[in-house]
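Visitor: any chance you can model this:
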Amino acid sequence: MTAATAFVFPGQGSQFPGMGHELARLGPRARALALRAEDITKVPVAELMTCADAETLADPEIAQVLVLVWSLAALERLREAGWRPSAVAGHSLGEYTALVACGSLDQDTALSLVACRGRAMAAAARGRPGGMAAIVGLSAQAVRALCRQATAGTDVAVVANWNSPRQLVVAGTVPAIERVVDAATGAGALRARRLPVGGAYHSPLMNAAHERLGDRLAGVPLDAPRIPFVSSATGRQVTDIDAYRGDLLAQVISPVRWSDAMRSLGELGADTYVEAGPGRVLGGLGREMARGARHLTTWEALRRAAPADALPGPDGGVRPVVTDLEQRTTT
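Guide: You can find the predicted model right below:
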């Protein structure tokens, strides 16, 4: 495969106050999708997207539905503009949008599942409080060693996100995460910082969410992908959709393997990556791992709208890499 476009969908952490104003720019179908999402999820999507502050949006019950709605609307608008992805992948929560994009899941079911996922993860976070931190500039081996050293008794720390070769995110109990941050700083990390999230996602502290989601996912029909779909739960292309169901469930307690997923997309021939969702978190990470590729936000792709057989040319206009840690971190 050559000259292939991959759609990548962001996860929780890409939400921001006022994101509803940008959603409105995606057109009337986006507004209709938001209203349908309210009926299905019982979350006041339009109001929260417009009026909620950052603290409110950090609640996984809210954030996950809002990011999904925005990403689904972006997917529809990009299709209307003529974009046709050759492969798709999503970071954690973004995997549900990717399932819609490849034809494995319908929109309404995705909205229902993500609402359940958000509630389950919020409840798990209340039951077993924890936190997360991003570590930049240490090797994966070094960060894993720090997590082992910080784990003792009831305290636990694990690698939760393999975001890029330079950036890993750790999750666990707050005392353990603080020990990892302190140790990483002492070990020469470029940055080691707690993230403003409400729980220890992709860690054993989410076991209650894993149990709660099991029955819900068991009865959901999943169709075989119509285009290559790479899972961030495994980092590999999904070829057996029935076996993948277990990976999708395990996603809430297992690490996000985004760097592996990007490698798999590259092996499929992707040389243009469109971040179909709010923000540009994945674009910053992608530029680290696929430097020769083109990385576009939703808005940049819409300004360069083209069908798959007439991809946009290398005429620049892509925003520079974002250096702020929070803007480049997704959980």
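
Visitor: only C-alpha atoms for contact and neighbour calcs from this point on.
Guide: Noted.

Visitor: for S254, see how far away the residue in the chain sticking out farthest from the centre is.
Guide: Computed with CA atoms, centre = their mean, the maximum C-alpha offset from the centroid of the chain is found at G153, amounting to 31.0 Å. Remark: distance between G153 and S254 (CA to CA, to the nearest Å) = 21 Å.

Visitor: equivalent analysis for L113, please.
Guide: Counting by CA to CA, the separation of L113 from S254 is 18 Å.

Visitor: also V65?
Guide: Applying CA to CA, the value for V65 to S254 is 21 Å.

Visitor: which one's more surrounded, the two?
Guide: The residue with the greater number of neighbours, taking V65 and S254 and applying other CA atoms under 10 Å, is V65; the counts read 30 against 22.

Visitor: what helices and strands are in contact with whichever strand or helix holds that one?
Guide: Secondary-structure assignment from DSSP states H and E places V65 in helix 60-80. Helix 60-80 is packed against helix 28-41, helix 45-51, helix 94-101, helix 107-127, helix 298-303, with contacts defined by 3 or more CA pairs under 8 Å, 6 or more residues apart in numbering; DSSP states H and E.

Visitor: again, only this time at 6 Å
Guide: Helix 60-80 sits against helix 107-127, with contacts defined as 3 or more CA pairs under 6 Å, 6 or more residues apart in numbering; DSSP states H and E.

Visitor: another for comparison:
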Amino acid sequence: MSKIAILFPGQGSQKVGMGKEAHDQSRVAQEIFQSADNELNFSLSDIIFQGPEEELKLTYHTQPALLTTSIALYKWLQAKVDIQPSFVAGHSLGEYAALVAASSLSFEDAVSAVYQRGLYMDQAVPAGVGAMSAILNLDRAVLDQICAETSTPDNVVQAANYNCPGQIVISGHADAVRVAGEKALEAGARKVVPLAVSGPFHSALMQPAADKLQDKLATLSFHDANIPVVTNVTARPITIASDIQEALVRQVASPVLWEDTIRYLLQEGVDTFVEVGSGSVLAGLTRKVDRKVTMLNVQDQATLEKTISHFVDKNGRNDD
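Guide: Now for the predicted structure:
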């Protein structure tokens, strides 16, 4: 029997206008956008739908904007067809959407948490101190060794995202990231791509943000997940509320084990992945791990209808 995993994207997938069709055509989606505006006490939906892009790209706007869009699209999908996922997972920030989908965290608590998460991450490191680069086509063990040799207590560089075979992102102090990138090229990497980000995310430099987030999360109500959530920090499923809360804190300054997450899901028999949210970044990463899987996407009316058709055809009925 087919197993389904729902995936939620993270930062980098945002674009002005995302989720607008869901807002305009679905009452349940519209309520999610309104709920975000109410919870944050400003019009996040205006920033999402109208921009400007510079405002949307501010990490404390990007994070709640992507979460809101993902959950609005998920509610839109749920209202149209009954999908029973075996697992949920999200890339970095996307893990919060996964937790909302698994009823571990209310949407209101989640959007409040990621807004603060964005502020804490933005404040953790002064502008220009940190950097991130994508390293293409270099063996994981080789890059890990380069980071270990380059990094010092005062000049840190480490893997931040193990995205897929041939794509690993490194993060840390700008000089250490640059040197590690040069060594990676010498070791045979095809390319090093500096990323236009506001901070060295998922590195030890984010520990001040993790500490503040721990205090924020302690004020929220976590529940045991009703769908296993494959978490970034271990690439293994968790359902217990206290474990989920701890994983969210650890995630801020730890690498995102995305390739490992997809491999775990494949190992568990998942053969159908549905990416719910802006863009299709995770679809591309998943196909780099296994091209044979069924990869669906929900980000607008056209992709929603294609996904519904897949499940209606498979089930022989529409559960609208």
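
Visitor: following the helix holding V65 of structure 1, which helix or strand comes up?
Guide: Sequence-wise, the next helix or strand downstream of helix 60-80 of structure 1 (DSSP H and E) is strand 87-90.

Visitor: ranges for the strands of the stretch 151-300 of structure 1?
Guide: According to DSSP state E, counting those that start in this stretch, the stretch 151-300 of structure 1 carries its strands in the segments 157-162, 167-172, 191-194, 229-231, 270-275, 294-297.

Visitor: tell me the residues of structure 2 aligned with the second one.
Guide: Using TM-score structural alignment, strand 167-172 of structure 1 lines up with residues 167-172 of structure 2.

Visitor: just put the strands of the stretch 151-300 of structure 1 in TSV and tack on distance to A89 of structure 1 and mean neighbour count.
Guide: As requested, the strands of the stretch 151-300 of structure 1 are arranged in TSV below (distance: least, CA to CA, whole Å; neighbours: other CA atoms under 10 Å):
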stretch	distance to A89 of structure 1	mean neighbour count
strand 157-162	15	27
strand 167-172	19	28
strand 191-194	26	20
strand 229-231	5	29
strand 270-275	10	25
strand 294-297	14	22
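
Visitor: so which of those strands comes closest to D247 of structure 1?
Guide: D247 of structure 1 lies closest, by CA to CA, to one member of the strands of the stretch 151-300 of structure 1: strand 229-231, at 8.5 Å.

Visitor: once aligned to structure 2, how far is the closest one on average?
Guide: Taken over the aligned residues, the distance from strand 229-231 of structure 1 to structure 2 averages 1.3 Å (mean CA distance after the TM-score superposition for structure 1).

Visitor: L105 of structure 2 falls within a helix, correct?
Guide: No: assignment of L105 of structure 2 by DSSP: H, G, I helix; E, B strand; the rest coil gives coil, placing it outside any helix.

Visitor: so who does it touch?
Guide: If a contact means CA atoms under 6 Å, 6 or more residues apart in numbering, then L105 of structure 2 has 99, 222 as its contacts.

Visitor: then Q214 of structure 2?
Guide: Contact partners of Q214 of structure 2, counting by CA under 6 Å, 6+ apart, are V249.

Visitor: from Q116 of structure 2, how far out is it?
Guide: Counting by CA to CA - Q214 of structure 2 and Q116 of structure 2 are separated by 11 Å.

Visitor: then A187 of structure 2?
Guide: With distances taken as CA to CA, A187 of structure 2 is found 39 Å from Q116 of structure 2.

Visitor: quick one: which of the two has more around it?
Guide: Legend: neighbour count by other CA under 10 Å for A187 of structure 2 and Q116, higher for Q116 (22 against 14).

Visitor: isn't there a strand covering A131 of structure 2?
Guide: Yes: the secondary structure assignment for A131 of structure 2 places it in a strand, going by three-state DSSP.

Visitor: now G118 of structure 2: closest residue in space, sequence neighbours ignored.
Guide: Once its chain neighbours are removed from consideration, G118 of structure 2 has its nearest residue in Y60; the separation is 3.9 Å (CA to CA, 6 or more residues apart in numbering).

Visitor: ok, that neighbour to L67 of structure 2 distance?
Guide: Taken as CA to CA, the span from Y60 of structure 2 to L67 of structure 2 is 11 Å.

Visitor: what does L213 of structure 2 give?
Guide: Relative to L67 of structure 2, and taking CA to CA, L213 of structure 2 is found at 17 Å.

Visitor: of these two, which one has the most company?
Guide: The residue with more neighbours, out of L213 of structure 2 and L67, is L67; 30 against 23, by other CA under 10 Å.

Visitor: which position in structure 1 pairs with the more buried one?
Guide: L67 of structure 2 maps onto L68 in structure 1, by TM-score structural alignment.

Visitor: residues near G219 of structure 1, how many?
Guide: The criterion is other CA under 10 Å. On that basis, G219 of structure 1 has 8 neighbouring residues.

Visitor: no no, D154 of structure 2
Guide: D154 of structure 2 has 8 neighbouring residues, counting by other CA under 10 Å.

Visitor: could you dump the strands of the stretch 151-300 of structure 1 into TSV with distance to R144 of structure 1 added?
Guide: Compiled in TSV, those are given as follows (distance: least, CA to CA, whole Å):
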stretch	distance to R144 of structure 1
strand 157-162	7
strand 167-172	9
strand 191-194	14
strand 229-231	22
strand 270-275	29
strand 294-297	30
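
Visitor: minimum distance to V8 of structure 1: which of these has it?
Guide: Closest among these, using CA to CA: strand 270-275, at 5.0 Å.

Visitor: how much does that closest one stray from structure 2?
Guide: Its aligned residues in structure 2 lie a mean 0.8 Å from strand 270-275 of structure 1 after superposition (mean CA distance after the TM-score superposition for structure 1).

Visitor: what's the offset of that strand from the middle of its chain?
Guide: Chain-centre distance of strand 270-275 of structure 1: 15 Å, with CA atoms, centre = their mean, to the nearest Å.

Visitor: again with stretch 86-101 of structure 2
Guide: A distance of 7 Å separates the C-alpha centroid of stretch 86-101 of structure 2 from that of its chain, computed with CA atoms, centre = their mean.

Visitor: could you do stretch 95-107 of structure 2 as well?
Guide: Computed by CA atoms, centre = their mean, the separation of stretch 95-107 of structure 2 from the middle of its chain amounts to 12 Å.

Visitor: ok, stretch 262-278 of structure 2 next?
Guide: Distance of stretch 262-278 of structure 2 from its chain centroid, counting by CA atoms, centre = their mean, is 14 Å.

Visitor: ok, and what's touching it?
Guide: The set of residues that contact stretch 262-278 of structure 2 without belonging to it, under CA under 6 Å, 6+ apart, is 3-8, 13, 70, 293-299.
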